[in-house]
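> build me a model:
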Amino acid sequence: MRVVIAEDLALLRDGLIRLFEAHDFEVVAAVDNAQSLLQALDAKEADIAVLDVRLPPSFSNEGLMAAIEIRRRRPSFPVLVLSQYVEQLYAKELLASGQGSIGYLLKDRITDVRSFVEAVQQVAAGGTVLDPQVVSSLLTRVQREAPMERLTEREREVLALMAQGRSNAAIAARLFVSEKAVGKHTNSIFTKLDLPQATDDNRRVLAVLAYLHQD
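Predicted coordinates:
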């Protein structure tokens, strides 16, 4: 199996090369930045790309952007992303297409050589491999976001204005609707966010807290 590696830390990059070669993989290129990764994949015949989420120059999301670009150019091309931490946004974007041949592992998993090699083989074969901590984190995010997703666009507008401390009358004036309509939207928000029966003031606070913590 032919592998392209993108990892900016020389020690880890060399370690990955040795690990792959010890398990009969052919490392066709080992680079330290996203641009070189894309160039290597254009020039070399490879079966999978293994890359760090954070690459030079900014060490933010260059690896992720490279992974997305790889998949844009070559849909379903196997990509295994390595990260020091669980980064929900990056994992969510990477998995957004719903296609297979994708892996997201924490770098700590590399120490379990057998499991890591099996993960690379599984991704290369068209499977999806997610670190257990990534799965747990994404499920937590989904559970937190699900109630907010129930709101209509108008209800989101009302909630956003509630978060600014506006009264129903002020919201009605801002949205050019009746105060009664705002009251209906507010009650719908309380219901959809699963807020318990209480005084409207308390439920407004809870709804605003849900809105502020949705990210």
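> all contacts plus neighbour counts: C-alpha atoms, from now on.
OK.
> quick one, longest helix in the chain?
helix 132-149 (DSSP state H).
> what's downstream of that one, the next helix or strand?
Remark: after helix 132-149, the chain's next helix or strand is helix 153-163, criterion DSSP states H and E.
> counting contacts, what elements does that following helix pack onto?
If contacts are counted by 3 or more Cα pairs under 8 Å, 6 or more residues apart in numbering; DSSP states H and E, helix 153-163 sits against helix 168-175, helix 179-192, helix 200-212.
> quick one: closest of those to Ile5.
Of all the helices and strands packed on helix 153-163, helix 200-212 sits nearest to Ile5, with 39.2 Å by Cα to Cα.
> now the longest helix of the chain against helix 200-212, angle please.
Here helix 132-149 runs at an angle of 130 degrees relative to helix 200-212 (axes from the mean of the first three to the mean of the last three Cα atoms, to 10 degrees).
> re earlier: and of the helices and strands packed on helix 153-163, who's closest to Val86?
Val86 lies closest to helix 200-212 among these, at 21.6 Å (Cα to Cα).
> can you pull the buried residues of that closest one?
Arg203, Arg204, Leu206, Ala207, Val208, Ala210, Tyr211 (16 or more other Cα atoms under 10 Å).
> quick one: Val31 and Leu37, what's the gap?
Using Cα to Cα, to the nearest Å, we find Val31 at a distance of 6 Å from Leu37.
> between those two, which contacts overlap?
Ile5, Ala6 (Cα atoms under 8 Å, 6 or more residues apart in numbering).
> which of these two has more residues huddled nearby?
Each of Val31 and Leu37 has its neighbours counted (other Cα atoms under 10 Å); Leu37 has more, 25 against 20.
> run this one through as well so I can compare:
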Amino acid sequence: MRIVVAEDSVLLREGLVRLLVEDGHEVVAAVDDGPSLVEAVLAHRPDVSIVDVRMPPTHRDEGLRAAIDARSRLPGAPMLMLSQYVEASYAGELLADGSGTVGYLLKDRVARIEEFLDALHRVARGATVLDPQVVAQLLAERRRDSTLAALTARERQILALMAEGCSNAAVAGRLGVSASAVEKHIGNIFAKLGLLPDDAHHRRVLAVLSHLRG
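This next block holds a predicted model:
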């Protein structure tokens, strides 16, 4: 894959570049601020970009804003965001356009190399991938929401795994149930969240977005 890395920490940026190159990927640009990320994405149109949420000058959400800006100019540009802390609202903003191809992971996840690379590949292929800690926080925050309250415990469990970017087969494996049972539950989730059949192309992303917004 062709990848852009946006990270202001020299140590982490160079570490990511080395990891990606050793895994057989091409890093077409490695930058350290938001404007440079936007320029690199538009110039190289990478298969995926890895972006630190907090970048100069204020180290608040410049990376996130730059990623959203890049996606507004190049719709659907895959972005895997990295953050030191759980900020569920950031994941919601990334998903707001409903096109998927985004991920939000805690930086600690990078040390788990296989998990990190798996998430990177899934985002590049169009999946939505959220860190399990983000999903756990969202479940706790949205517990009393009237829409999500209509879901059964199993349906909420499946929706959480969908938010982590799991395929139907992966959900079935994690829960120890059949693929057909998962498909049935997902159909019920779509119905309860008001996602109509003509929304089929983005229904999975819309379900996750509904989960995030509560």
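> and the TM-score between them?
Overlay of the two chains. TM-score (TM-score structural alignment, normalised by the length of structure 2): 0.66; 149 aligned residues with a Cα RMSD of 1.9 Å.
> which helices and strands does the longest helix of structure 1 pack with?
Helix 132-149 of structure 1 packs on helix 88-94, going by 3+ Cα pairs under 8 Å, 6+ apart.
> ok, average deviation of the helix it packs on from structure 2?
On superposition with structure 2, the mean distance recorded for helix 88-94 of structure 1 (mean Cα distance after the TM-score superposition for structure 1) is 1.5 Å.
> that helix packs against which elements?
helix 62-73, helix 132-149.
> buried residues in stretch 172-191 of structure 2?
So for stretch 172-191 of structure 2, counting by 16+ other Cα under 10 Å, buried means Ala172, Val182, His185, Ile186, Asn188, Ile189, Phe190.
> pretty sure the second one is touching Val171, no?
Meaning Val182 of structure 2. Yes - the pair Val182 of structure 2 and Val171 qualifies as a contact (Cα atoms under 8 Å) at a distance of 7.2 Å.
> between the two, which contacts overlap?
Ile158.
> for my notes, confirm Ser99 of structure 2 occurs in a strand.
No - looking at Ser99 of structure 2 with DSSP: H, G, I helix; E, B strand; the rest coil, it is coil, so not inside a strand.
> hang on, the earlier thing: so which of the helices and strands packed on helix 88-94 of structure 1 is the most surrounded?
helix 62-73 (a mean of 19; mean count of other Cα atoms under 10 Å).
> got the buried residues of helix 200-212 of structure 1 as TSV, with distance to Leu11 of structure 1 columns?
Compiled in TSV, those are given as follows (distance: Cα to Cα, whole Å):
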residue	distance to Leu11 of structure 1
Arg203	54
Arg204	53
Leu206	49
Ala207	49
Val208	47
Ala210	44
Tyr211	43
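> among the residues you listed, which one sits closest to Glu45 of structure 1?
For the buried residues of helix 200-212 of structure 1, the nearest to Glu45 of structure 1 is Tyr211 (47.6 Å; Cα to Cα).
> tell me the contacts of the closest one?
Counted by Cα under 8 Å, 6+ apart, Tyr211 of structure 1 has contacts Met148, Leu159, Ala160, Ala163.
> and the helices and strands packed on helix 88-94 of structure 1 as CSV, adding distance to Leu16 of structure 1?
Formatted as CSV, those follow (distance: least, Cα to Cα, whole Å):
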stretch, distance to Leu16 of structure 1
helix 62-73, 17
helix 132-149, 21
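> quick one: closest of those to Val53 of structure 1.
Among those, helix 62-73 comes nearest to Val53 of structure 1, with 4.2 Å by Cα to Cα.
> residues in structure 2 aligned with that closest one?
Counting by TM-score structural alignment, helix 62-73 of structure 1 pairs with residues 62-73 of structure 2.
> neighbouring contacts of the matching stretch?
By Cα under 8 Å, 6+ apart, the residues outside stretch 62-73 of structure 2 that reach it are 6, 33-35, 37-38, 41-42, 51-56, 77, 79, 81, 90, 94.
> and for stretch 180-192 of structure 1?
Here stretch 180-192 of structure 1 makes contact (Cα under 8 Å, 6+ apart) with 147-148, 150-151, 154-155, 158-159, 168, 171-172, 196, 203-204, 207.
> what's the matching range in structure 2 for it?
Using TM-score structural alignment, stretch 180-192 of structure 1 lines up with nothing in structure 2.
> now name the helix or strand holding Ala46 of structure 1.
Here Ala46 of structure 1 is assigned to no helix or strand, by DSSP H and E.
> enumerate every residue touching it.
Met1, Arg2, Val3, Val4, Val28.
> let's verify the fourth one: helix, strand, or coil?
Read that as Val4 of structure 1. strand.
> Arg13 of structure 1 versus that one, what's the distance?
Val4 of structure 1 sits 11 Å away from Arg13 of structure 1 when distances are taken as Cα to Cα.
> then the last one?
Shown here: Val28 of structure 1 relative to Arg13 of structure 1, a distance of 13 Å by Cα to Cα.
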